[in-house]
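>>> sequence unknown, structure follows:
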């Protein structure tokens, strides 16, 4: 089949669904610097986890803020997004581990800004980040 005969939408979905990389596609090929371990859906056991979502801890900047890399080819990409510590205002699911989050649990969430981030309702349990990279005394 000639390249000009391919349906652009079908080809886009095929590329997003495949794990292979093409050398002529430059989007999202630069590695994101990170500290700790890279975390994504492959470590989750929850059925609520989309298989394409990748979440990585880049850095613990302070005791109440972290920098997260959020990669979701179906909705958004944030290479270095600031997340803040808070108490969960609603129940949900931890984007890092798939664990259940209950209202009142200590969580990190994306910093509120304008425009509102696409993943504004996402949450990561504080305990999940502590398991990856414990808070050092110099950050407290």
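Nice, thanks for sending it over. As the structure is a prediction and not an experimental result, all values here were calculated from the model.
>>> Only C-alpha atoms from now on, for both contacts and neighbour counts.
Fine.
>>> isn't residue 58 right next to residue 67, touching?
Yes: with contact defined as CA atoms under 8 Å, residue 58 and residue 67 form a contacting pair (5.4 Å).
>>> Overlap in contacts, the two.
Residues touching both residue 58 and residue 67 (CA atoms under 8 Å, 6 or more residues apart in numbering): residue 80.
>>> longest single strand anywhere in this structure?
strand 76-87 (DSSP state E).
>>> Tell me where this structure has helices.
Per DSSP state H, the chain carries helices over the ranges 8-17, 126-132.
>>> among the ones you listed, which is the most enclosed?
Per-stretch averages of neighbours, counted by mean count of other CA atoms under 10 Å, single out helix 126-132 among those, with a mean of 15.
>>> adding another structure so you can compare the two:
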């Protein structure tokens, strides 16, 4: 096997994460699953946190992503400003999300709850260039629960 050829076929960041995972003595995915389960339990008890919510990747992505999000501001009743940080994909310090009806099913970025087509959600505002997290959604009911706490 030619090491140089093999290196060009692997994404450098993915390779770095894999090497770090080996050094830590395990795969990071089980920890992410455990954390997601804890967040889902919290959401079920209506005490979901707006901080550090890892979830499944949106359709079209080949792996799970871990990210954190924070609610910064609520400019209007149909908009919310979010800080979205994903160290392997994108980071937005003050991204405007708008209320809409879900056009497809998915997973709530804040709670991990299932989203069905037609549910009231918040999504990143559409713009050009398209935000890298444009497939993410937050259930409006979860956002209300978090604001009430």
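Arrived safely, thanks for sending. Since the model is a prediction, treat every value here as computed from it, not as a measurement.
>>> Residue nearest the middle of the second structure, spatially speaking?
What sits nearest the mean C-alpha location of the second structure, by CA atoms, centre = their mean, is residue 109, with 4.7 Å.
>>> wait, what's in contact with the alignment partner in the first structure of residue 100 of the second structure?
Aligned counterpart of residue 100 of the second structure in the first structure: residue 86 (TM-score structural alignment). For residue 86 of the first structure, the contacting residues are 106-109, by CA under 8 Å, 6+ apart.
>>> cutoff 7 Å now
106-108 (CA atoms under 7 Å, 6 or more residues apart in numbering).
>>> what do you get for residue 50 of the second structure?
69-71, 110, 146.
>>> Recalculate using a threshold of 10 Å.
By CA atoms under 10 Å, 6 or more residues apart in numbering, the contact set of residue 50 of the second structure is 68-72, 82, 109-111, 142-143, 146-147.
>>> What is the nearest of the contacts of residue 86 of the first structure to residue 74 of the first structure?
The closest of those to residue 74 of the first structure turns out to be residue 108 (CA to CA; 22.3 Å).
>>> isn't residue 73 of the second structure right up against residue 79?
Yes: with contact defined as CA atoms under 10 Å, residue 73 of the second structure counts as touching residue 79 (8.8 Å).
>>> what's around the counterpart of residue 101 of the first structure in the second structure, how many residues?
Mapped onto the second structure by TM-score structural alignment, residue 101 of the first structure lines up with residue 115. Neighbourhood size, residue 115 of the second structure [other CA atoms under 10 Å]: 20.
>>> what do you get for residue 80 of the second structure?
Around residue 80 of the second structure there are 21 residues (other CA under 10 Å).
>>> After alignment, which residue of the first structure pairs with it?
Alignment note (TM-score structural alignment): residue 80 of the second structure maps to residue 66 of the first structure.
>>> How far away from the center of its chain is stretch 62-78 of the first structure?
5 Å (CA atoms, centre = their mean, to the nearest Å).
>>> buried residues in that stretch?
By 16 or more other CA atoms under 10 Å, the buried positions in stretch 62-78 of the first structure come out as 64-72, 77.
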